[in-house]
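Peer 1: Mind folding the following:
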Amino acid sequence: MIEQVTVIIPATSANLGPGFDCLGLALALHNRVTFTTVATPGLTIEATGLDAEKVPTDETNLVFQMANCLFERFGKRPSGLHIQQENNIPVGSGLGSSSTAVLAGLLGANALLGTPLTQAELLTLATAEEGHPDNVAPALLGGLVLGVMHGDQVHIEPLPIAAQQVAIVMPDFHLLTKDARAALPEKIGRQDAIFNASRLPLLIRALETADYPTLTLAMQDKLHQPYRLPLIPGMADAFTAAAAAGASGVALSGAGPSLIAFARDDHEEIVAAVTAVFQQNGLASRSWILPIDTTGTQLH
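Peer 2: Here you go, the predicted model:
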């Protein structure tokens, strides 16, 4: 086994507009996880940075659990292991924090073991853990990525996207992914399916060409956002405020509670307008103006 590896993984925004469970975007905000084999037997985990107090430091830690899956698969585990997690992506934010943990564990363990698994095999394992590829695929590869499930296999299609910045505002509201998923209807109507099917390719084209006027139409969705917006105080008004402040396209990031806004400029004005709406609804918020990450996960 090698003695140390550091995995650097970007945040992601999944479910982009009409791209429910299939379209995701990597953002230049990163978690860093370092694995070090040590002489002292046992496991130690240290978490620093944003929401570090929310990260378990025992064997329930998701990074360790995913790493241990590979250790058990190949029958090798370091007698002593130290995991250092440096968090810059908030937990439970809709920015892919759980996907960074899943990928960090798999890629870190794979590196310690001498890379027995390919990138495609690791992506399949990560997708199986997450249930869909729209967070783990862009986090691994960078940029804009379409993930298509066929059985238990996943087809990944990296897509061209113009260099740009996005505004992210995250209200201080705890929304469990399972609750966001439970809000969705069991069945959808034909017209709603057509609505999203027509907008997804339009969105992909608009992001590729930085066609901001078209984003307003292309970012529309009827599969998940109409059911999830009411769960977050002020979110519907925040969408309206973002558009009034200059956003061309606005969407929930992941299952929420974060909002992502696309615009040619005026990002600070958009953040201020959305923050004010959440404040009116009794919620503090965090915000970022981020470029797109085109590199994906890096190992050092």
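Peer 1: Could you use CA atoms for every contact and neighbour count after this?
Peer 2: Noted.
Peer 1: packing partners for the helix or strand containing Leu125?
Peer 2: Using DSSP states H and E, Leu125 falls within helix 119-130. Packed against helix 119-130, as judged by 3 or more CA pairs under 8 Å, 6 or more residues apart in numbering; DSSP states H and E, are the following elements: helix 97-112, helix 136-141, strand 153-159.
Peer 1: List the buried residues in the helix or strand following the shortest one.
Peer 2: Under the assignment DSSP H and E, the closest C-terminal helix or strand after helix 136-141 is strand 144-150. By neighbour count, with 16 or more other CA atoms under 10 Å as the criterion, the buried positions of strand 144-150 are 144-148.
Peer 1: Show me which of those is closest to Glu121.
Peer 2: Checking these against Glu121 with CA to CA, the nearest one is Gly147 at 14.6 Å.
Peer 1: run this one through as well so I can compare:
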Amino acid sequence: MLPVGTKVAIRVPASSANLGPGFDTLGLALGMWDDVSCEVIDSGLVIDVEGEGSGEVPLNEKHLVYRAFRAAMEANGYDVPGLHLVCHNRVPESRGLGSSAAAAVGGVALADALCDRPFDLTRMVQISSEFEGHPDNSSAAVLGGMVVSWADEPGFANTSYHAVRLDVHPDIRATALVPYSRSSTEETRAVLPATVPHRDAVFNVSRASMMMLAMTKRPDLLFDASEDRLHQQQRAAALPVTTRWIRCLRDRGLAAMVSGAGPTVLCLHTGDFPQDLQSDAEDDGLRVLHLDICEGVQRVY
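Peer 2: Take a look at the predicted model:
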């Protein structure tokens, strides 16, 4: 049992999944951070949430950060008599920027830090991916940079999750266009077909392979590499604002795509993001965020 008064704090980045063709596989860590801290108390559970999700998320044992924390504590073989958990959230909820992945990674990282253990990144990828059901967002939040991730048996319980980090070319920048509307991952997955034509599968394999090259060595390939035939067009009717802005940006030669399940639009580019497009997006009610491609989860104290 850990002693009362033990305190730790960590920070976890936002993330974008898929990067166009890399459905449930490619992810990118983005420099917008959730700060999470905890203190061991005599008994009970106290959860305070500020910022995104305040007044909306459960403040009990169902809170995702706490659930992930408990899973990691059990894996560590430790326990606490009680816990005071504080979440300062900046990652928008249900916008395709990895808010649930950040919560899961945050809980696992808190447990490791509280037990005064170095972050076990392999185990952190595994536990946080179990909460998500796929490892793209959570692996990016753990490892930082760009990740290639996979599961031994996708869609099956007790599968093993894996990820490898790739360092992104220094010229590449990320801009997120964030609508105020929300999107449900479950709902946007429900519109995807159970099977796809062979030619579309081959197309996406080629573009996903190209995306890894574009992101690490050849930024000039970003536009072509970000094409997709597996999920974006199929979700278009459910994401009208997102679809319209992807088309607008691509008409200007910019590599734009749905961020995760949407509705955020991710644009990967070199050079400055066009000011007229930023003004038009803001006039249309979108937040325009210029985000660093960043490192993964970090211990603060």
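Peer 1: Just give the TM-score of the two.
Peer 2: The TM-score (TM-score structural alignment, normalised by the length of the first structure) is 0.90; 290 aligned residues with a CA RMSD of 1.9 Å.
Peer 1: Max pairwise distance over the buried residues of strand 144-150 of the first structure: which two?
Peer 2: Leu144 and Val148 (13.5 Å).
Peer 1: which non-adjacent residue is nearest the residue mapped onto Leu176 of the first structure from the second structure?
Peer 2: Under the alignment (TM-score structural alignment), Leu176 of the first structure pairs with Ser184 of the second structure. Using CA to CA, 6 or more residues apart in numbering and skipping residues adjacent in sequence, the residue nearest Ser184 of the second structure is Ser94, 6.3 Å away.
Peer 1: Give the other helices and strands that the longest strand seen in the first structure contacts.
Peer 2: Secondary structure of the first structure per DSSP state E: the longest strand is strand 23-37. Secondary-structure packing of strand 23-37 of the first structure (3+ CA pairs under 8 Å, 6+ apart): strand 4-14, strand 80-87, helix 97-112, helix 136-141, strand 144-150, strand 285-291.
Peer 1: Off-centre distance for it?
Peer 2: Relative to its parent chain, strand 23-37 of the first structure has a centroid offset of 10 Å by CA atoms, centre = their mean, to the nearest Å.
Peer 1: what stretch of the second structure does it fall on?
Peer 2: Using TM-score structural alignment, the residues of the second structure aligned to strand 23-37 of the first structure are 26-40.
Peer 1: can you give me the strands in the stretch 151-300 of the first structure?
Peer 2: Using DSSP state E, counting those that start in this stretch, the strands of the stretch 151-300 of the first structure run over 153-159, 165-171, 249-252, 259-262, 285-291, 298-299.
Peer 1: Now do the equivalent of Ile188 of the first structure over in the second structure against Gln234 of the second structure, distance only.
Peer 2: Counting by TM-score structural alignment, Ile188 of the first structure lines up with Val196 in the second structure. Counting by CA to CA, to the nearest Å, the separation of Val196 of the second structure from Gln234 of the second structure is 11 Å.
Peer 1: Between these two, point out the one with more neighbours.
Peer 2: Comparing Val196 of the second structure with Gln234 by neighbour count (other CA atoms under 10 Å), the higher total belongs to Gln234, at 15 against 12.
Peer 1: That one -> the first structure?
Peer 2: The equivalent of Gln234 of the second structure in the first structure is Tyr227 (alignment by TM-score structural alignment).
Peer 1: Touching, that match and Ala183? I think so.
Peer 2: Yes - judged on CA atoms under 8 Å, Tyr227 of the first structure makes contact with Ala183 at a distance of 6.0 Å.
Peer 1: okay, which residue of the second structure is out on the far edge from center?
Peer 2: For the second structure, the largest distance from the centre (CA atoms, centre = their mean) belongs to Asp42, which lies 33.9 Å off.
Peer 1: May I have the residues that are in contact with the closest residue to the match of Ile188 of the first structure other than its chain neighbours?
Peer 2: Spatial nearest neighbour of Val196 of the second structure, chain neighbours left out: Leu230 (7.3 Å); criterion: CA to CA, 6+ apart. Leu230 of the second structure makes contacts with 21, 23, 196, 200-201, 204, as judged by CA atoms under 8 Å, 6 or more residues apart in numbering.
Peer 1: Also Trp33 of the second structure?
Peer 2: Neighbouring residues of Trp33 of the second structure by CA under 8 Å, 6+ apart: 11-14, 89-91.
Peer 1: Tell me how many other residues crowd Leu291 of the second structure.
Peer 2: Residues near Leu291 of the second structure, counting by other CA under 10 Å, number 15.
Peer 1: and it, what does it touch?
Peer 2: By CA under 8 Å, 6+ apart, the contact set of Leu291 of the second structure is 30-32, 173-176.
Peer 1: Am I right that His132 of the first structure is in a helix?
Peer 2: No - counting by DSSP: H, G, I helix; E, B strand; the rest coil, His132 of the first structure is located in no helix; its state is coil.
Peer 1: Give the equivalent position in the second structure for it.
Peer 2: Under the alignment (TM-score structural alignment), His132 of the first structure maps onto His134.
Peer 1: Hmm, Val148 and that match touching each other?
Peer 2: No - the criterion here is CA under 8 Å, and His134 of the second structure misses it with Val148 at 11.8 Å.
Peer 1: And Ile10 of the second structure? What does it align with in the first structure?
Peer 2: In the first structure, Ile10 of the second structure lands on Val7 (TM-score structural alignment).
Peer 1: correct me, but that match touches Ile83?
Peer 2: No - using CA under 8 Å, Val7 of the first structure makes no contact with Ile83, being 10.9 Å away.
Peer 1: Tell me the residues that contact both of the two, please.
Peer 2: Shared contacts of Val7 of the first structure and Ile83, defined by CA under 8 Å, 6+ apart, comprise 33-34.
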